[in-house]
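Novice: Sequence first, then the predicted structure, then my questions.
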Amino acid sequence: MLYERFAEVGFDDAEDPEDQLEACITDHKRLLELFQTVETFISVSMLIQFAVTGVNVCISVAGVIFLFNDPMTKAYYFFYAAGIILELFPICYYGTDIQICFGNLHYAAFRCNWIKQNRSFKKKLMLFVERSLKGSTPMAGGMLRIHIDTFFSTLKFAYSMFTILIQMRK
């Protein structure tokens, strides 16, 4: 929404373009503060969730394939593994979405009507563009990005552990 709002700056003659720009910059600062606040309290728990998800998926799949013969137990552990995977996916999806949205914000600056504006407006716009170029990626424990790539890496980790279990079984 900020992207769309920012792209409209300077086209509405009823409002002052500098006031519109300052309002967008203020909202961007608030969004970054909210982002940092949320990242602070989910960081460690997400790191733990990535590790636990990999281990639980591996154990569940191994149980379905090697340990359990009862169809209901197999179904239970299959759906348990699917539930764990589906629990992690939306968080990673929205982490990627946040990174993309913040990453594209500087393009909105070039869509606004900056050419016809005064020097003060252009200086503020340049400062905003420079600030928006800094990436904002949510991190888990300061080590892993909360990102779709990390989601698939977690599944690869579970598969790697599963192949180790198969090798140990032989």
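Specialist: Thanks, I have the structure now.
Novice: Could you use CA atoms for every contact and neighbour count after this?
Specialist: OK.
Novice: In this protein, spot the helix with the most residues.
Specialist: helix 17-62 (DSSP state H).
Novice: Now do the buried residues in whichever helix or strand comes after that helix.
Specialist: Sequence order places helix 71-103 as the next helix or strand after helix 17-62, per DSSP states H and E. Across helix 71-103, burial judged by 16 or more other Cα atoms under 10 Å covers 74, 77-78, 80-81, 84-85, 88-89, 91-92, 95-96, 98-99, 102-103.
Novice: hmm, back to that, taking helix 71-103 as reference, get the angle to the longest helix of the chain.
Specialist: Put simply, helix 17-62 runs at 160 degrees to helix 71-103, going by axes from the mean of the first three to the mean of the last three Cα atoms, to 10 degrees.
Novice: any idea how far residue 110 is from the residue nearest the centre of the chain?
Specialist: Compute the mean C-alpha point of the chain, and by Cα atoms, centre = their mean the closest residue is residue 95, 0.8 Å away. Per Cα to Cα, to the nearest Å, residue 95 is found 25 Å from residue 110.
Novice: Use this one as the comparison:
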Amino acid sequence: MDKYDWRANIKMNILVLRFLGLWPKGDGTYHGFYIFHVTFMMTTFLMGHLFFQAANIYFIRTNLEAVTGTIYVLLVESLVVFKVYHLIKNMGMFKQLLRILDTEMFQPKNNTQILAINETVRVWKTIYKSFLYTCFGTNMFWAIYPLLDKSEGERRLPFLAWYPYNTKITPLYEITYVYQIVSVSFITTVHVNVDVLVAALNVFNGTQFDILCDNLINLHNLDKNGTLGVRENLITCIKHHKEILKFAERCNNFLNWILLVQFFIFAVSIGITMFQLTLVIPFSTEFYSLLTYGMAIILQIYMYCWFGNEVQVKSNKIPYAAFQCNWVDFSPEVKKNLIFFIMRAQKPVKLSALNLFYLTLDTFMMILKTSWSYFALLHQVSSRK
């Protein structure tokens, strides 16, 4: 049976990150021209864009509507800095996780297992494409709504920002306009591809439990050499389970701080986005930009929570899969080992953010409820003025 290529599913994401300066070749170390490349990209299109937006908050600090109009985007854009730092810092570990997937123990053993993997990957690709289209749909609305909105009778930029020159005159206005769109497209591309790669790791983690469950159910069919073959196969399954748990722990170590900061920022950003929707003209271009932006953030949270929840659900199936095998004809020693394994596998794998909250659908609903609370607070403060 041909070796399954896990990387083929994320090949495009890796190529995009390599172009952006975030995926060096080899063991993950940055050296030579690539250091200059990543420094230029991050400084020009990330840090520069964030600085000009953050500086503008000082000049509009007394205007609640203007401040929220900047912060709801600035918070999510600032999150990219945090993600980039952790991706660069843990690049070696990230690549090691991909190498582990290529080992024999993590490979599917039959066509049924490959079909299960492909089905999960298909769901991942569907969510990925929906997330991608929503993000760049948001960018498109951001790019065109200042050109269509003539209500203020002056030139507007897609984002509120301060610059040390007059952005109302040609060609500085056009240059600044293009710079903002290119910068936010760069930031969006980093967001999408990093989040999709992390989700893919959770997908691969979950599919390992699918493989293990299938191996356990067919424990007596994996080898035709009788009881001795069953015993060896059970030992292999136990070792596989231990390696999956180690893989999940390493994934969680990479996710810990990213999830903690990201979920807090997303809860605030969704609340502010809903508040902004109450301030703009309904069904205008700016309205649709805010709407698609909110949908993109919700999809982003959902992608993390859904596939984290899938890891928990699939890991919880292991004891049942072990019980489904034809254990009646096993030797007493094998039965004893099988019982011990079932007892050890009772605790499902839960991915978490520093053990404060878990990647589950319940957490997704909790974030949405928190966002609504932020929205209600802002709406109440604004209505009193």
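Specialist: Cool, got the structure. Quick caveat, the model's predicted, so the values are computed rather than measured.
Novice: Can you find the partner of the residue nearest to the centre of the first structure in the second structure?
Specialist: In the second structure, the residue matched to residue 95 of the first structure (TM-score structural alignment) is residue 308.
Novice: was I right about its match contacting residue 360?
Specialist: Yes. Counting by Cα atoms under 8 Å, residue 308 of the second structure does reach residue 360; the two are 6.0 Å apart.
Novice: what about the aligned partner of residue 26 of the first structure in the second structure, how many neighbours?
Specialist: In the second structure, the residue matched to residue 26 of the first structure (TM-score structural alignment) is residue 239. Residue 239 of the second structure: 13 surrounding residues under other Cα atoms under 10 Å.
Novice: swap in the one 5 residues further on?
Specialist: Using other Cα under 10 Å, residue 244 of the second structure is surrounded by 23 other residues.
Novice: Please compute how far stretch 157-165 of the first structure lies from its chain's middle.
Specialist: The chain centre lies 26 Å from the centre of stretch 157-165 of the first structure; the measure is Cα atoms, centre = their mean, to the nearest Å.
Novice: which residues in the second structure does it align to?
Specialist: Using TM-score structural alignment, stretch 157-165 of the first structure pairs with 370-378 in the second structure.
Novice: what's the mean distance for that stretch versus the first structure?
Specialist: Following the fit onto the first structure, the mean deviation recorded for stretch 370-378 of the second structure is 1.0 Å by mean Cα distance after the TM-score superposition for the first structure.
Novice: Stretch 254-269 of the second structure now?
Specialist: Mean for stretch 254-269 of the second structure is 0.8 Å (mean Cα distance after the TM-score superposition for the first structure).
Novice: in the first structure, what residues pair with that stretch?
Specialist: Under TM-score structural alignment, the match for stretch 254-269 of the second structure is residues 41-56.
Novice: And the matching stretch, what's buried?
Specialist: 43, 46-47, 49-50, 53-56.
Novice: swap in stretch 217-229 of the second structure?
Specialist: Those would be 217-222, 229, for stretch 217-229 of the second structure by 16+ other Cα under 10 Å.
Novice: okay if I get these as CSV plus secondary structure and distance to residue 52 of the second structure?
Specialist: Putting these into CSV (DSSP: H, G, I helix; E, B strand; the rest coil; distance: Cα to Cα, whole Å) gives the following:
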residue, secondary structure, distance to residue 52 of the second structure
217, helix, 59
218, coil, 60
219, coil, 61
220, coil, 65
221, coil, 64
222, coil, 62
229, helix, 66
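Novice: got those as a markdown table, with distance to residue 91 of the second structure columns?
Specialist: Below are those laid out as a markdown table (distance: Cα to Cα, whole Å):
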| residue | distance to residue 91 of the second structure |
| --- | --- |
| 217 | 36 |
| 218 | 37 |
| 219 | 37 |
| 220 | 40 |
| 221 | 40 |
| 222 | 37 |
| 229 | 40 |
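Novice: Just give me the match in the second structure for residue 17 of the first structure.
Specialist: So residue 17 of the first structure corresponds to residue 230, using TM-score structural alignment.
Novice: measure the closest residue to that match other than its chain neighbours to residue 202 of the second structure for me?
Specialist: Nearest non-adjacent residue to residue 230 of the second structure, counting by Cα to Cα, 6 or more residues apart in numbering: residue 220, 5.6 Å away. Remark: distance between residue 220 of the second structure and residue 202 of the second structure (Cα to Cα) = 29 Å.
Novice: Okay then, goodbye and thanks.
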